[in-house]
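[1] Any chance you could fold what I've pasted below:
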Amino acid sequence: MKRINLSDVGIAVYLLCAIIFFIVPIPSILLDVMLAINISIALIILFNVLFVKEVLDMSFFPTLLLFTTIFRISLNVSSTRLILSTGDPGNVVRTFGNFVGGGDMIIGTIVFIVLVIIQFVVINKGSERVAEVTARFTLDAMPGKQMAIDADLNTGAITDEQAKERREKIQKESSFFGAMDGATKYVKGDAIAGLIITVINIAGGTTMGATRQGLGLQEALLQYGILTIGDGLCSQIPSLVISLSTGVLVTKGSNEADFSGVLVKQLFGIPRVLYLVGSVLCFLGIFTPLNTVLFIALGAVFLVTGKKIDSMLGVEKIEEEVEQIETEVEEIRKPENVVSLLKVDPIELEFGYGIIPLADINQGGDLLDRVVMIRRQIALELGTVVPIIRLRDNIQLNPNQYIIKIKGIQLAEGEILFDHYMAMNPGFVEEEITGIPTYEPSFHLPAIWISEGQRERAESLGYTVVDPPSIIATHLTEVIRNNIAELLTRQDVQNLVENLKESNPVLIEELTPKLLGLGEIQKVLQNLLNEGISIRDLLSIFETLADHAAVTRDTDVLTEYVRQSLKRAISSKYFPANEVTSIVTLDPKIEQEIMQSVKQSEQGAFITLDPERTKNIMDAVEKEVNKLESLGKSTIIITSPIVRMYFKKLTEDYFKNLIVVSYNEVDSGVELQSVGMVTA
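    Predicted coordinates for the structure are as follows:
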């Protein structure tokens, strides 16, 4: 804290001095001290810029430019006041005028003008342009960098924390270069102001000397001109150093390296170049009228340096090879670290080498982008976050084969033909096209592989045509959607609870952990996701749980209460508006039979129905399901609320896509038409 306070005080005093110097006259000895401090700060900035490893290490450089500019201008005002009032601006100004300017008005003027031209025309102009272009390109590159981070995150190359750090760095770079684009205008304005102040000083000083001190015009011009040139040099040299620092920083880019070390290595790191330069210099010294001794000596220096660097590089290469061999031997000797092998990725997509171009951004593949969209799509659709999807190639697979794993276990596989398209008949296309017969991997529908040349014709005939990346993405989406309940962990539930707690703290405090534990909430959410019900409306779900958890902690019963509170969402999912939906009902006798067979235990409820009776009921269900499918309708069975969850458990092993809804989950505006009844 003490260091922070001293820093704050130092900065405040620095700025306060700048403001005071505009108003209060200062003695020449104090001006000397301040001019020396100003030169020191300029040199500190220059050497800091040279040796920082990346530009963000000097992220406050634009603010620093403003501070140093205002301080330097305030010193200009103070020195001008001393020159015009006393004719004695102090040792530093006088020394710069006499020593740097050679004590000659003309020489000093020329040196000053040359400095101004170098600063204003060369350094300032270039720095301003580089800062402007860098700011523009940094902003333009932001979306691409963000997508690259998302791609690395999805492939597991980086962690969430690393992705967050990279995004923050991109934001900081954008802000820095944008600020530098504006800050270079300070330096440009400072150079112009210095030039104007010098002209005013010469004119004002000459007038003061001639009118008030009785000097001749030439004598006044000489005396005040030298002082003014000294004053101009005192301000322009630090200004030139700051301008140079600005130019170095904006041209340095975002390279994370020691600037001077890299610069020297790039200039003198290739011995062949030094040999050529040395030979050319020796040739010029021998065969031209140029100074023979100078050019031959300089050429010899380059030749010897080249030879030395060549030998150093040879030694470094041998050392690297030895170090690499030693590292490999150490790795072999080290006991294997098997801890990393114990980790199981939630979702993996492995593919053969023939599919690599689809996942390689450099080859135009967009599979990584599609994976990002899958996570976004499921988050919007089901209200849960899909874990990181690991993509990796597997040489053990066929070139065009891919497999999908959930928690390390293969659940699905498929095979594509690269540079081909899959054409599927939606049911109404009569004309056939030639191709390689296959099956769509997600829904196992008959399809045909066609070439690029057949694509346009197939689409014109009415076929649904998809490319290989879309096939893989669709298959992956379906596998994730069917297993999303299993992928919902307690940590995911905790994150959802924390997000809702920010806006509804009272609800969360009432619900957990007083009424329900995290595991019980997880079970309810998994029950919903298992039947494809979105949990995005977490507020309604938790409100319902809080209402009924005091009565029962049975997660199956609580799930039914939640489903009834979500009846509007369930109705809009299964029953289209302004349409009559065909459904099948369940015989009340079967409902009563199922309820009588339900037994309660510590592990929950289970059904003790006779196997033969179960088979008869399932046969009846299959008959009604086939009837709905023949009509092209969704297979929906409606039951009474009390029996819905038990009937769903009874049928889920036989009919995966069967939708079971209770009467209490149907919105009042829905129109239904019963086309059959499950009875046996």
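[2] can we go C-alpha only for contacts and neighbour counts from here?
    Will do.
[3] What residues sit buried inside stretch 168-181?
    By neighbour count with 16 or more other Cα atoms under 10 Å, stretch 168-181 contains the buried residues Ile170, Glu173, Ser174, Ser175, Phe176, Phe177, Gly178, Ala179, Met180, Asp181.
[4] Tell me how far the first one lies from Arg72.
    So that's Ile170. Distance of Ile170 to Arg72, computed by Cα to Cα, to the nearest Å: 33 Å.
[5] for Pro27, same thing?
    For Pro27, the distance to Arg72 under the criterion Cα to Cα works out to 17 Å.
[6] who's more crowded, those two?
    For Pro27 and Arg72, the more surrounded residue by other Cα atoms under 10 Å is Arg72, and the numbers stand at 24 against 14.
[7] quick one: that one and Asn38 touch, right?
    Yes. Under the criterion of Cα atoms under 8 Å, Arg72 lies in contact with Asn38, with a separation of 7.0 Å.
[8] Does anything pack onto the helix or strand harbouring Ile403? Which helices or strands?
    Applying DSSP states H and E as the criterion places Ile403 in strand 401-406. The helices and strands touching strand 401-406, judged by 3 or more Cα pairs under 8 Å, 6 or more residues apart in numbering; DSSP states H and E, are strand 347-351, strand 409-415.
[9] Now these in a markdown table, please, with extra columns for mean neighbour count and distance to Gly517.
    Rendered in a markdown table, the data for these read as follows (neighbours: other Cα atoms under 10 Å; distance: least, Cα to Cα, whole Å):
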| stretch | mean neighbour count | distance to Gly517 |
| --- | --- | --- |
| strand 347-351 | 23 | 27 |
| strand 409-415 | 16 | 29 |
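[10] this one as well, want them side by side:
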Amino acid sequence: MLKNLDFKNNADFVIAIAVIIVVLMLIIPLPTVLLDVLMAANLTLSLLIVLIVIYTPRAIDFSSFPSVLLISTIFGLGINVSSTRLILAKGANFDGKMVRAFATFVTGAGGTEGVAIGFVIFIILIAVQTFVITKGATRVAEVAARFTLDGMPIKQASIEQEYNSGLITEEEQRKKKLELQQESDFYGSMDGSTKFVSGNVKVGIFITVINLIVGMIFGMVLHKESFDVALATYTSLTIGDGLLSQLPSLLVSFATGLIVTRSASDGRTTIGSNVKKEFTQSAWIYIIAGGALAALGIIPGFPWYVLIPMGALIFYLGFRLLQIEKKKEKTAEEETEKKKAPAGPSGISPVVPLDALSLELGYALIPLVDEEKGGDLRERVGRIRRELGLDLGLVLPPIKMIDNSILEPNEYCFKIRGVEVGRATVRMNWYMCMNTGSVTEEIEGEKTTDPAFGLPAIWLTEDQRDRAQRAGYAVVDSPTILVTHLTEMIKSRAQEILGRQEVQSILDTLKKDFSAVVEEANKHFTVGEIQKVMQGLLREQVSIRNTVSILETMCDYAAITKKTDVLVEKVRQRLGRQICLQYADEKKTIHVLTIEPYFVEKLDASRVETINGPIAALEPSDQRNWISALSASIVAVQEKGYLPIILAPEAVRVLIKSSTEREMPNLVVLSVPEIDKEIRIESLGEIKVGS
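    Reported below is the predicted structural model:
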């Protein structure tokens, strides 16, 4: 079992061992050599923590800081307890080099004056750490934790709004939400962790008092030392030991204060970068400050040899900053001139970018996107993108919303890659009312047509809304009309939105989990051929979300054919259950119309192969009779409350669709092989052409 442990790379194992050692240090006596090594390690660890904080752009980038803070605190206390044990036990014979070195450095070579000065400095150091750094860091941590938690709902709503507006992708949304949760957890942990720092300072003071008072008692009683010798010995050792325990603690307290005050940072730059940027905003600050110092140095009695050189240095710094500012302004002007310069010989860029999807609004409809005025169109459009992604398997690009002064005030226009696909007019603060067949009272209103489904409707004002609802009208507000129309336009044009780049993105994402399928598909088909098949499915509202099944079916028939129309039919058969469930009722029954065999044969005989697939080249009289008979049958089916669905043999399904696409673009045509074995078929009649 031990052979399987990776001692070099298993960081968790190393930390676990270190924690156990720290706990044991509180109990087991240590030799002075090992104590010196651990004291040096504690000092180094504290220094590393400070440097890591300084070079960390965001607080959450050092998310392990609260845990590190706890471990370093216990580590320092363990060393402090061990050193106290040795000092009390050995007294003047204590040979800890680190403690002796720090004591000598602060107190000097010796003497009562050096000890007194060293002790005063030590007390001041403890006071600064206790009442300034630790208390301030604790308070900042408390405030940061409270404000982070209070602002979390607003930040989450902002992220949702950015996603709904199409400004960020779903992956970026998840990443931002995760970072927000990490930030909240971090400041919540820091609020508690700062108590470790303040507690460590208090315990350090307590241990220092024990070292001094109890040490003197031990020295005089147990070691038979005189009062003067005991005082000098234990005061010196107490100062050395106290400095070695309080200095790392001071560094950690300083690091704590730094990291909790990083909340105002932009999250991309370190403390040094921020300070440099903010202290060099204006050169005149240094010029004025340098002049003031130099003027102060001229006054009699002031140390001119300090103030005048310092003022001159600061003045020179300001002068250099002023030169840099002028150089930056000149460079910015040159860049502006370059941008204004023509992009080519004709003054026009060789590539004029187009928005993939855009919704243009007349000026009267601008309040629909103004959130301050209660507009929620951006949020609704965001929901459309998510819903269509689930329904059709097509991730829509962001829909850019812009105002267009050319449009009528209440008019809107939807474009795909700069080409208009639909426009309509809605009236703000009015309601569109449609008769769904259950109206009990006719209401007079401004006649109009529902832009999404072409149904007759009327416009009514707010004060007539309740009356229309009581009368049985379907009442819809303007934003809902716009969003519904937008949804239908996207569904009917989904195949135009799916480009090669979108298909490549789908394949790249799919390759992470289904590399074998994607590699085989790329081996047999180009991206363009895969795109054509997917477009053929979307053209008839078939979801491409089950991309794996689509690619597998294409690969199954790759050796037989690469004709798009044949591959589309085979993929539809593979997705038969999915397609059937789109149109089946709760009893898994599909109500269909069939076509008389005679006309089916005529359709098949009229097949003409074109570059875009087969079409039905019927005689004009046959085409009129066919459309007429089909229209009559559809009306009869709709009167029964069913969706018109044609069931036909596989060979003519695509011919039926092509022959009716102009007059009935939304007609559902299924082939017999597409019907799943669990789906029941109920015939509503047979279409007879020319009879």
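[11] Tell me how many other residues crowd the closest residue to Glu173 of the first structure other than its chain neighbours.
    Nearest non-adjacent residue to Glu173 of the first structure, counting by Cα to Cα, 6 or more residues apart in numbering: Leu56, 6.9 Å away. Other residues lying near Leu56 of the first structure total 18 when counted by other Cα under 10 Å.
[12] my read is Leu56 of the first structure is in a helix, agree?
    Yes. Secondary structure of Leu56 of the first structure (DSSP: H, G, I helix; E, B strand; the rest coil): part of a helix.
[13] Spatially, and excluding backbone neighbours, which residue is closest to the corresponding residue of the first structure for Thr487 of the second structure.
    Pairing criterion TM-score structural alignment: the partner of Thr487 of the second structure within the first structure is identified as Thr477. Among residues not flanking Thr477 of the first structure along the chain, Ile374 sits closest, at 6.3 Å (Cα to Cα, 6+ apart).
[14] can the helices and strands packed on strand 401-406 of the first structure go into CSV with extra columns for distance to Arg390 of the first structure?
    Listed next are those as CSV, based on distance: least, Cα to Cα, whole Å:
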stretch, distance to Arg390 of the first structure
strand 347-351, 5
strand 409-415, 13
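[15] Figure out which of those strands is closest to Glu510 of the first structure.
    Among these, strand 347-351 comes nearest to Glu510 of the first structure, with 34.7 Å by Cα to Cα.
[16] Which residue numbers in the second structure does the closest one align to?
    Aligned by TM-score structural alignment, strand 347-351 of the first structure corresponds to residues 357-361 of the second structure.
[17] Give me the mean deviation of that stretch from the first structure.
    Once superposed with the first structure, the aligned residues differ from stretch 357-361 of the second structure by a mean of 1.5 Å; criterion: mean Cα distance after the TM-score superposition for the first structure.
[18] who's in contact with that stretch?
    Under the contact criterion Cα atoms under 8 Å, 6 or more residues apart in numbering, stretch 357-361 of the second structure has outside partners 397-404, 407, 409-418.
[19] Packing partners of the strand or helix carrying Phe71 of the first structure?
    Under the criterion of DSSP H and E, Phe71 of the first structure resides in helix 61-85. Helices and strands touching helix 61-85 of the first structure, by 3+ Cα pairs under 8 Å, 6+ apart, are helix 2-23, helix 28-51, helix 160-211, helix 217-252.
[20] Could you list the buried residues of the next helix or strand after it?
    Read in the C-terminal direction, the helix or strand following helix 61-85 of the first structure is helix 91-95, with elements assigned using DSSP H and E. Neighbour-count burial for helix 91-95 of the first structure, counted by 16+ other Cα under 10 Å, picks out Val92, Val93, Arg94, Thr95.
[21] Just name the most buried of the helices and strands packed on helix 61-85 of the first structure.
    Using mean count of other Cα atoms under 10 Å, the stretch among these with the largest mean neighbour count is helix 217-252, at a mean of 23.
[22] you'd agree Glu682 of the second structure is in a strand?
    Yes. Counting by three-state DSSP, Glu682 of the second structure is located in a strand.
[23] Give the aligned equivalent of it in the first structure.
    For Glu682 of the second structure, the equivalent position in the first structure is taken to be Leu672, counting by TM-score structural alignment.
[24] Let me see the contact set for its match.
    For Leu672 of the first structure, the contact set (Cα under 8 Å, 6+ apart) comprises Val580, Thr581, Ser582, Ile583.
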